[in-house]
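*Asks:* Let's see this in three dimensions:
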Amino acid sequence: MKSRSVTPATSNRVPQRLDDQVCFALYSAGLALNKVYRKLLANLGLTYPQYLVMLVLWERDGITVSEIGERLFLDSATLTPLLKRLQAADLITRTRASSDERQVIIALTAAGRGLKAQARSVPGGVFCAAECSPAELVALKAQLESLRGNLLRNA
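*Replies:* The predicted model follows:
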């Protein structure tokens, strides 16, 4: 882990105020983003975490809970209630794998596959709400992915 030392010349620049915290900027931006998604996803009947699961399944159907968890950086204890709600809404099925009953396979139902077409407008709605150029959003996404990788390596 790379450590940056604080020297006396820079010690007075160490952020001590809420508004100087990178974590708060990320947290509050996340809250604002979730408000935008809540509005865009309301007519689909999905929460933001459910939408993320559906995105994973629209990319690759019939995968295990652990594979979904790896993609979303979530553990099975967090995913299980979310998946149960998606199953109750008839968007997915959960079945035990025949080769290993400890694994649960998540697959889209016809309604779950059909929801993909209805969700096509969601990314455009987020893009409009962000009021950024495509290049700015691509650069921001790359910076956030790099930050995530660094933080995970040093966690």
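
*Asks:* can we go C-alpha only for contacts and neighbour counts from here?
*Replies:* Noted.

*Asks:* which SS state does the closest residue to residue 61 other than its chain neighbours fall under?
*Replies:* Closest residue in space to residue 61, ignoring its immediate chain neighbours: residue 107 at 5.5 Å, by C-alpha to C-alpha, 6 or more residues apart in numbering. Recorded secondary structure, residue 107: strand (DSSP: H, G, I helix; E, B strand; the rest coil).

*Asks:* Here is the second sequence; please produce its structure so I can put it next to the first one:
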Amino acid sequence: MEDTDNPLLLKDQLCFSLYAASRSVTALYRPMLDELGLTYPQYLVLLVLWEHGTSPVKDLGNALQLDYGTLSPLLKRLEANGLVRRTRRADDERSVAVALTDEGVALRDRALSVPPVIGTAMGLKEEEFGVLRDLLTRLTTSVQAYTA
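*Replies:* Predicted coordinates:
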């Protein structure tokens, strides 16, 4: 029985659509990232480093919206795998800089095959992709401002 006045219908919940989409997209990434020896969160860290180069842990956390307790184990694993190097900054020993190793830089070339596959699987036109990304960014900003 469907009740059009019922605000609790699963099909009408934006949160469920976001959840299902996120699970689907993350599952799509998994086999490609497995071939690169990465988890999805590790891939995100590398995306920031490939774009910005050496970065303080604090800047990585801000870019990825992750706290230090979540980011630190990711960085330790990436370092153990020889993809990044963490060093204390000479001008501020409280700050740790994260840099790509030669292996981390080289992995970028292999990762270039990932975005086109994801884009094709999403089945969105280029302008739809941009609109969706912008709407999701706005949604995230609004919700974060509301809960702050």
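
*Asks:* State the distance from the residue nearest to residue 61 of structure 1 to residue 146 of structure 1.
*Replies:* Plainly put, residue 107 of structure 1 is 31 Å away from residue 146 of structure 1 if you go by C-alpha to C-alpha, to the nearest Å.

*Asks:* Looking at these two, which is more packed in?
*Replies:* residue 107 (22 against 12; other C-alpha atoms under 10 Å).

*Asks:* so what's the residue opposite that one in structure 2 once aligned up against?
*Replies:* Following TM-score structural alignment, the counterpart assigned to residue 107 of structure 1 within structure 2 is residue 99. Residues in contact with residue 99 of structure 2, defined by C-alpha atoms under 8 Å, 6 or more residues apart in numbering, are 49, 53-55, 84-86.

*Asks:* Quick one: which of those residues hold up in structure 1? List them.
*Replies:* Among the contacts of residue 99 of structure 2, those whose aligned partners also touch in structure 1, counting by both residues aligned by TM-score structural alignment, their matches' C-alpha atoms under 8 Å, are 49, 53-55, 84-86.

*Asks:* Just give me the closest of these to residue 123 of structure 2.
*Replies:* residue 49 (28.1 Å; C-alpha to C-alpha).

*Asks:* Under the alignment, what does that closest one map to in structure 1?
*Replies:* Taking TM-score structural alignment as the criterion, the aligned counterpart of residue 49 of structure 2 in structure 1 is residue 57.

*Asks:* Helix or strand: which one has that match?
*Replies:* Of the helices and strands defined by DSSP states H and E, residue 57 of structure 1 is found in helix 48-59.

*Asks:* thinking in terms of the whole chain, how far from its middle is that helix?
*Replies:* Mean-position distance between helix 48-59 of structure 1 and its chain equals 9 Å (C-alpha atoms, centre = their mean, to the nearest Å).
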